[in-house]
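In: Quick one, what's the 3D model for this:
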Amino acid sequence: MVSSWNCNEMGLIIELCLLGLPTNTDVTTAPFVKIGKGFYYFENTTTKNWFDAFTSCRQMNADLISFETQSEWSLIMDYRRAVKDTNRYWTSGTDLGAEGSHVWFATGKPINLNLWTINNPDNYKNNEHCDELGWRPSKTAEDGMNDCSCSAKLRYICEAPEPQTASFIIW
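Out: Down below sits the predicted model:
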């Protein structure tokens, strides 16, 4: 049943804007997956260079993933293990601005968590300036970060900002 109101007869209108989604809703966040407090899109079919991956995320109002905390890293790695994901993905990490100073391009903050695989970043052949997740130096090693040629074709993970919920109470 649709109700119609005469705006002139409304008394009090209260607007509420909150971060996140209400728990009692069936709103989908697809294609983003909620992991912890974050919302992530895993591109698992198409591979792109770092610049095209960055553009694809921006077209979704998102950014290539940046790991701001060890907790976020652990949640993403736990999710990948749970779904048996062994892909390599672009992150927003790069040292394009200053060789050897890796930052999260999406935030401008330095990469100061110990996420790198052994002996990385290494700027192999002076041609690795974009950072990937999921590289393994050996079959027994854990996934970690590696600097890679920005022109390599990899999958990518986009990180969306937390959605906002707007509600109106009309008295």
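In: switch to C-alpha atoms for all contacts and neighbour counts from now on
Out: Fine.
In: how close does residue 159 sit to residue 36?
Out: For residue 159, the distance to residue 36 equals 12 Å [C-alpha to C-alpha, to the nearest Å].
In: One more: residue 18?
Out: 18 Å.
In: Could you count how many residues lie near the nearest residue to residue 133 once chain neighbours are set aside?
Out: What sits nearest to residue 133 in space, not counting adjacent residues and going by C-alpha to C-alpha, 6 or more residues apart in numbering, is residue 145, at 4.6 Å. Residue 145 has 24 neighbouring residues, counting by other C-alpha atoms under 10 Å.
In: Next, the structure of the following sequence, for comparison with the previous one:
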Amino acid sequence: MYRYKLVTVLLLQIMLPLALVESSNFSTRVEYKEVNTVPSTLHKNLEPFKLIGRNSYYIAKDKVNWFQAAQKCRNLSSNLINLANDEERLFISLYLNETEKYWLDLNNLGQEDYISISTGSHPVYVKWIDNAMKVDDERKCVALVSDSQENGFVMKNVECLEKSRFICQLKSPRTISILVW
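Out: The predicted structure is shown next:
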């Protein structure tokens, strides 16, 4: 992912000064467009990930502890899911089994606050069961669990060594199209 951003930045730094070069004999114009989704022609190449909304997810059937889940996602060049908003939570809930728990990328191992392992910062979105995050002396990981009072799944503190299913999230590659004429 870092390589894509670096290449994009380098291309823009090189191409922007050339955006409009005119002389009496020719003119050159460069246009570019950033695309944040995977083109439909590449969907087959995403296996075992499935395109759900604007992102690609792998919903695992096997049950593992949080550490194994994080490693399995890394082996697939992805991360445990990091929910960005309520819309994403509700949308992904449609594909989950209500009797199962699913690991998220959040934990409070080594600190008091919950931190995302994919971003290294506090989560941008949380939706805790009973609208309250339970803070205690034990270090916990976070899983999605079904809640009959809420629509879909909500977040719950769970022992990190407990076995649960997991969801890997593949970040959509950012592509850039450049047209020079």
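In: Of residue 159 and residue 36 of the first structure, which one has the most company?
Out: Legend: neighbour count by other C-alpha under 10 Å for residue 159 of the first structure and residue 36, higher for residue 159 (25 against 11).
In: where's the more buried one, which helix or strand?
Out: Using DSSP states H and E, residue 159 of the first structure sits in strand 154-160.
In: what packs against the helix or strand following that strand?
Out: Sequence-wise, the next helix or strand downstream of strand 154-160 of the first structure (DSSP H and E) is strand 164-170. Packing partners of strand 164-170 of the first structure (3 or more C-alpha pairs under 8 Å, 6 or more residues apart in numbering; DSSP states H and E): strand 13-19.
In: List the buried residues of stretch 95-110 of the first structure.
Out: Of all the residues in stretch 95-110 of the first structure, those buried under the rule 16 or more other C-alpha atoms under 10 Å are 95, 102, 103, 104, 105, 106.
In: Could you do stretch 159-174 of the second structure as well?
Out: Neighbour counts using 16+ other C-alpha under 10 Å place 159-160, 163-173 of stretch 159-174 of the second structure among the buried residues.
In: Mind picking the two most distant members of the residues you listed?
Out: For those, the maximum inter-member distance is 33.0 Å, found between 159 and 173 (C-alpha to C-alpha).
In: Now do the strand ranked longest in the first structure: which elements does it pack against?
Out: In the first structure, assigned by DSSP state E, the strand with the most residues is strand 38-48. Judged by 3+ C-alpha pairs under 8 Å, 6+ apart, strand 38-48 of the first structure is in contact with strand 33-35, strand 154-160.
In: The second structure: matching residues for the last one?
Out: Alignment note (TM-score structural alignment): strand 154-160 of the first structure is matched to residues 164-170 of the second structure.
In: Show residues contacting the longest helix anywhere in the second structure.
Out: In the second structure, with assignment by DSSP state H, the single longest helix is helix 2-15. Contact with helix 2-15 of the second structure is made by 30, 173, 174, 175, 176, as judged by C-alpha atoms under 8 Å, 6 or more residues apart in numbering.
In: Can you name the next helix or strand after it?
Out: Under the assignment DSSP H and E, the closest C-terminal helix or strand after helix 2-15 of the second structure is strand 20-22.
In: Pull up the aligned stretch in the first structure for that following strand.
Out: Residue correspondence for strand 20-22 of the second structure in the first structure, counting by TM-score structural alignment: none.
In: Which other helices and strands does that strand contact?
Out: Using 3+ C-alpha pairs under 8 Å, 6+ apart as the contact test, the elements touching strand 20-22 of the second structure are strand 27-35.
In: Right, I'll call it a day here.
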